[in-house]
Each structure stands twice: as structure tokens, then as C-alpha cells.
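K.L.:
build the 3D model from these lines:
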Amino acid sequence: MATLTSWLDAGGDILDQGLSLYFPAPYSYTGEHTVELQGHGGPVILRALLDRLYQLGCKPAEPGEFTRRAVENGKMDLAQAEAVAACIDAATIRAGKQAQRQLQGAFGQHIELLMQQLTSLVAHVEASLDFPEEEIPALYFDQLAEKMQQQLIMPIRAMLDSAPLGERLFDGATVAIIGAPNVGKSSLLNALAGRERAIVSDIPGTTRDVLEVDFEIHGIPVRLADTAGLRISDDLIEQEGVRRAELTAAHADATLFIADASRPETWDCAIDADIFMMNKMDLAHSNIPERFIAASVADGVGVEEVKDALATTLGDIEIADESMMVTRERHRQNLLEALSCVEAGMHTLHSEEKLEITAMQWRHAWSALGGILGIGDVEHILDRVFSEFCIGK
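P.N.:
Model (predicted):
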């Protein structure tokens, strides 16, 4: 219900005029009775309105308080609440779409299905414990083991396989470009970034410090670092540049080594890198090692192949159902715990003396899955999750 209204200060004078929107429970974001004020904005008027509201007994919302109330009132599960923050923080369209899938509840529905299937399988085991006098054929437990493999273990492993890509969609990745001076590192950075970000020169040693630029590869946010050419130098500044280059490469998520096809002395194949690119192929005088991606950055040749190789190195895989993608470290740890408990229970499934252990392990697995959605005693999890939210939301 929208009402045009005036808001008054303590003396009765009008501070502002705007819309008061009333959302009766449970039809608000939090599931509670809510009033939203829409004024003209501007920091002075806004501050005066807030001060008046505080005088009347209101208090500022804590980080994530509205979303936390929505979880506590059953408007969304904890995975959806985390997706709210992910939508805000998404740096690429792909990440934003993935956050929206989770916000709509698709990921939570997959977890709920796993929990339902696990509940059914645990019930079969506990039924065996309740009727110990009944002789249960081995085939019965073989069928349980097969169902557990198909319905729990395989889906959980598939979700865990997606975690490297899912987490990097939101956390991003750092890629260091390394190689000898004047092999085309800065030219590649400019080509990948799509703009002239680094100075390109035929003079060796032009890049003295680490130069970083942000862009995306296949929807993955990437911070690309152009480093000083690796060589022995008497120049103290260049020496420091080489030291920083080596340090950047050591801490990067991936390293891209570039060599010059016309200068075999730059082909140091013993160097540790994830991707090898041979630049200036138009000037090649001899056969190049097979591990190199052939390129000529000046002509735009090989740049797309380098992008694809980087995406693969950073975990980009084809996922049949991206709504099952794991995007948070917390979810991955819970799934790992659930998988460990499920597999531990499988080891004792065929031993009648140890069936209680199987049931206990599988109940623990259920709790681990429930923790993803905020089911069970998860107050400490709520505190950690919502401490990462922006103020209010």
C-alpha cells in the first residue's frame, strides 16, 4: 500500500514529502510488517529523516540484518541469503547469473533433494536395526550401496568438481605474465585487456615494476600482472623489478610464460609455468617445442587460444547443470564433510555389528548438508555469514 505523506520533525515542521510503502507480513522481504519511506534524497534531508526516526525509537540495521531476518522467518534459506551478497558483489555477467540461480533457490533445491534421498536410505538402515531378528539378505545392502553411490556420492562429487570454477567466479584469480625482456608480455596484456594499458617498446627492460589490469576470461574476473623481464642485470631498479616479478609469479593462481620465436635463448622450457606461449611466430627460424601456443600478438594471432588456455587452467569446465555449481568455500567444506561421512558409512554397511555406525555417519552427513541451508543448530554459521554483508541489506 503506497501513501503520499509528509514527514515532520519534532516541532511539527515538514522535513520531506514522499511515499510511505506498507508491506504487511508475510509479504515483505523479511516476512515482517515493514514500512519503506521513499523521499527526495539528498544527504541533508536524509540525515534529518534518519535522526527523527532514531528519536522515535528506530535503530540502524546491522550488516545483513534484513536478509538474516528473512532467513529466520523462512522467506529464504541460508544459501539464498548468501546469494544476495553474491549478486551485489558479482564482477561479471556470468557471476551475476550464477548468483541469481542461487537466489531463486535452485542450488538449495538440489541440496534438499540430496537430504531427502539420504533420509530415505538412513531409514532403511535404521529399520534393519529395529528388527535385528529378521535375516536380511546381502543383496539388500548391495542395493542400498548402489543407491547411495548413484543418488549421493556421484552428485556430491560432481558438485565438488565445479567448486574451483564456482569460487573463482566470485573471488577472481591472478595471472602473472613472465618471460625474458622484450618477448611481448606488455603487448599481450594490452591485447587481453582490450586497451593500451602497458607501454610497449623495443627497448629491453621497459617494464620495471608489476603492472596489473583487471578484465575477464569466460566470465571469470582476472587480475593480469605484467612483470619485468627475467634476466640478470647490473641495474638496481631492474633487479628489484625481477625480484617482484618472481614474487608475483609465486603467489599467482596461474603463470603464463612467453618466449620469442626468433630468439631461442628465451625458450627456457625448464621454467615452472602453467601456460607456454611462443610469440612472434612470423619471425620463427626453427621448430618450436610442442608445449607452446603459437602466436603473433601484433597480428592478433593466438590471443583467443591463450584466453581459452587460461580459462581451462583457472578451472573453467563444461557443467551440465550450472545451478548445482558450488561457489562458496563454506558450501564446499560442508559437501566434503558430507561425502566423507557417506563414504565412511559405506565401509560398515555390510557388517550387521556395525550398522549403528553406518546410521550415525549418514545422519552426520545429513547435518552437514543441512548446514548449507541453515538447518539445525547453525547460529555460529549465521553470525559468520552475515558479518560479510554490507550495512543494512
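
K.L.:
only C-alpha atoms for contact and neighbour calcs from this point on.
P.N.:
Fine.

K.L.:
what's the strand or helix carrying R243 packed up against?
P.N.:
Assigned by DSSP states H and E, R243 falls within helix 236-251. Counting contacts by 3 or more CA pairs under 8 Å, 6 or more residues apart in numbering; DSSP states H and E, helix 236-251 packs against strand 173-179.

K.L.:
what's in contact with the strand it packs on?
P.N.:
Contact with strand 173-179 is made by 185, 220-230, 245, 248-249, 252-259, 266, 314, as judged by CA atoms under 8 Å, 6 or more residues apart in numbering.

K.L.:
now show me the structure for the sequence below, then we'll compare the two:
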Amino acid sequence: MQAGDTIMALSSGALPSGVAVVRLSGPQVCSALDFIAGGVPQPRKMALRHIGSSQRLDQGLVAYFPAPHSFTGEDCAELHMHGSSATVKAVLSELRSFGLRLAEPGEFTRRAFENGKLDLLEVEGLGDLINADTENQRRQALARYDGRLTEEVDRWRTIILDLRAEIEARLDFSDEGDVTEDLPIRWHEQLADLEVAIAGALASLNSGRIVREGVRVALAGAPNAGKSSLINALAKSDIAIVSDEAGTTRDVREVPLDIGGQLFILLDLAGLRETESRAEAEGIRRAEQAIASADIVLWLVAPDAEDATRPMTSGRLLEISTKADLRNDASSDLSVSVATGKGLLELIERLKALGEQMIGAEPSLVSHERDQESLSAALKFLAEVHSALHDWELAAESLRAASTVLERLIGRVDSELVLDRLFASFCIGK
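P.N.:
As a prediction, the model looks like this:
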């Protein structure tokens, strides 16, 4: 990745397509437009142009976004062409001959970050937005991309600066008569309120994680309890193998399902029983691990299958009586029948209600592992302040450390390794 280069990439996805968009960014953008599009159009206005230098390659729309009012903060342009592989290949080839190079994964977004157009939290929000599959994921990602978490973190940092100012005034002006040794009551109240605010954000991490990664729903029970059949019925597809032979499921199969705008990950697991088969025993071990970490466990019991010992779980547990067409079990939370469809809609509604309880009314802005690490560290340093008030220098240093970890969360101070890993997860045209 070379600073100062002019980069280009197909930003509109797989070809062929109705329209292909080639994005340019860097100091040679205006010269490149003169070369391939017959001149630079008016800023932020689409212009119909012949595209090609020595020969006409296509006809399309050209847009120019001058620095610094562009996505990357540099001169940018977009070429909107017909989406054939041959056309895009020819245009990229001509631009390469002019001196432009193909962008690396995430390079446009990295330039936006380095030029102050986005901070690291907004970059992560953009990545989440690109990968969003459900309505809740879109809402959560857009809120992060719009800078709502950045605003909160900046507010916390401002409070920390105010707290530091009070302490450092006592360090620098201890001989002045108007500087008292005791900190005002309001100072202690601000520190306590700050700890509550950060702890509250940290407590919402699980709901944020559930929106990003999905509610994990383990379908568990004895062999032939109807787990695979129920997954197929909920997904409306023959995803899992259904057989009368016990022990056919040997691994954890994940099936994504969008219920009411929330992502649910259904886990088809091996039936729980004693077995001498090493392969089946490994499948049962993995099933028990998945059950232990699941957000919801659907414990399936069937009239023609022996019940198994229920494993430990930290998630919500619903007992589901399957094969209700054979026998209805009133003692279970819900009875379903894949054969007749009985209870399936009610089960979906129960899952939807449980998901809404887990995520709350508004999606959490705190949803990444990096958020947890930074906010936990900030709380640790703030806790140290209480025990260091006998020594102003130690207290000031703890406040400075808390401010630094929040700056690192935003990306104002960070290691190159973290940045490389983050931007490599983006597609080439972004």
C-alpha cells in the first residue's frame, strides 16, 4: 500500500451486471479523467461521456468528487459503465497503462480513515453495514457508522479531561492559596457517573453481539427426537439429512434464519446418548459444547424416542414436544408436528419474542470484541483512581491511561497491526 498512488477498483460487485462502477482515488484522478473520459465533469454532477482513450470502449456516466469533500478525502471519481467483463477489463487496462494501480482490500476505506473522514469505530460500522443480512444488523451497523458510539466515547473522554484538570491543578499550583487540597463533591460524582455509563455500555455487549452474530438456537435431545426434521421445516429447505437410523448427525450444522429482522442461527446437533462409536462420541461432545454456549436451547422430546439427560446450559430452555401428530404432550412448553405443520408458527413467534427480549428496543452500539477490551480496561483504570487519591500523580496517571484506551478504541492511537487486520477484511472496491 503506497501513499500518494492513484488507485482504482471495480466497486459494484460481481460481473456481468447491469451496471459496473469503477472507483478512482488519488492525485492523478483529474489527469486520468482527461485521458479516458474526455475531461473532468462538474463536481458531484453525473456527465454522459464516451469512455476510452485511443478507442471508444463504452459510453457511460462519469462523476468527480474533489478533495477534501469525498469519501477518501482525496480527489475521487466514478465511472458508471455497462457491466460486462470485457468492458471493465479494457477500462482497467487503459487506466493501468496511464499509471494507476489496482487497490488493495479496504484501501479506499483506509485512506478515508487516514485522512480523517472516518474514525475506527465508523470504519467498523461501515464493515458491519456492508455485511448486514437482517434489518436489526442494518440498524445497528448504521448507528455505529453514523458516529453515535464515537460521540459517546468523546463525551467520556471530555469528562476524563475535566477530572484530570482538577487533579493536575493541585499538582501544578499546590502553593497557590485558591487551590484546595480536597476535591469537590461534584468531582467524585462525575467519576461515579462516568463509571456507571461505561459499565452500562459494556453490559449491552451481549445484545450487540447477538444482533451482529445472530441468536444461537441449539436443537438438542435424544437421537431421532426430530431435530433435523424441525430444522428443515423452519428453514423450508432440505438442509439436514433426515433418517430413521439413530446417530446420523455427527457434526454441528449451522442454519441461518431471518425471523422478524433478527438473525437466528439454528444448530442441528448430534443426539445425546451413550455410544461406543468414536465418531459419534465426538459429535456428542461438540453438541454439548454448543448447548452450553447457546442463547436458546430447544430441548426436543418425541413419543417414539427415549429422553436423554439434559446438559447444562446458560441459555433459555424451551421443551418442545415433536411428532405431535403421533401424540400430543401437554406437559411441554410447545407441541409441534413437522408432518402437519402444527405449532411451527407458534414456535417461530416464541423465538422472535425471546430474540426481542435479548436485544432490547434499540440495538446496542457496543458489539465488537475490541469494544469489550477497551471499555473493560477503561473501567479498570477508573477503579484505580479511587485507590490512588492519596497520591495526585498516580491518580492523574490512571485517568490518562483510561483516556488513552478510549482514544485507541476510536483509532486516534493504534498499532499498525490492528489497522492492517481490520482493513484487510474489506472487499477490494471498498
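
K.L.:
just to revisit the earlier point, any idea which helix or strand comes after the helix holding R243 of structure 1?
P.N.:
Assigned by DSSP H and E, the successor of helix 236-251 of structure 1 is strand 254-260.

K.L.:
distance between that following strand and the chain's centre?
P.N.:
Distance, stretch centre to chain centre, for strand 254-260 of structure 1: 26 Å (CA atoms, centre = their mean, to the nearest Å).

K.L.:
go on, stretch 378-397 of structure 2?
P.N.:
That offset, for stretch 378-397 of structure 2, works out to 33 Å (CA atoms, centre = their mean).

K.L.:
how many neighbouring residues does the residue opposite R286 of structure 2 in structure 1 once aligned have?
P.N.:
When structure 1 is aligned by TM-score structural alignment, R286 of structure 2 is paired with L247. L247 of structure 1 has 13 neighbours, counted by other CA atoms under 10 Å.

K.L.:
distance of L247 of structure 1 relative to E265 of structure 1?
P.N.:
23 Å (CA to CA, to the nearest Å).

K.L.:
burial of N232 of structure 2, as a residue count?
P.N.:
When neighbours are defined as other CA under 10 Å, N232 of structure 2 has 18 of them.

K.L.:
quickly find the element holding it.
P.N.:
When elements are defined using DSSP H and E, N232 of structure 2 is found to belong to helix 227-235.

K.L.:
what of W362 of structure 1?
P.N.:
Counting by DSSP H and E, W362 of structure 1 is part of helix 355-373.

K.L.:
same thing with Y27 of structure 1?
P.N.:
Here Y27 of structure 1, judged by DSSP H and E, is contained in no helix and no strand.

K.L.:
how about it, what's its partner in structure 2?
P.N.:
Aligned against structure 2 by TM-score structural alignment, Y27 of structure 1 finds its counterpart in H69.

K.L.:
try M159 of structure 1
P.N.:
The alignment partner of M159 of structure 1 in structure 2, by TM-score structural alignment, is A201.

K.L.:
is the nearest residue to that match once chain neighbours are set aside in a helix, a strand, or coil?
P.N.:
Of all residues not flanking A201 of structure 2 in the chain, V366 sits nearest, at 6.6 Å (CA to CA, 6 or more residues apart in numbering). Assigned with DSSP: H, G, I helix; E, B strand; the rest coil, V366 of structure 2 falls in the coil class.
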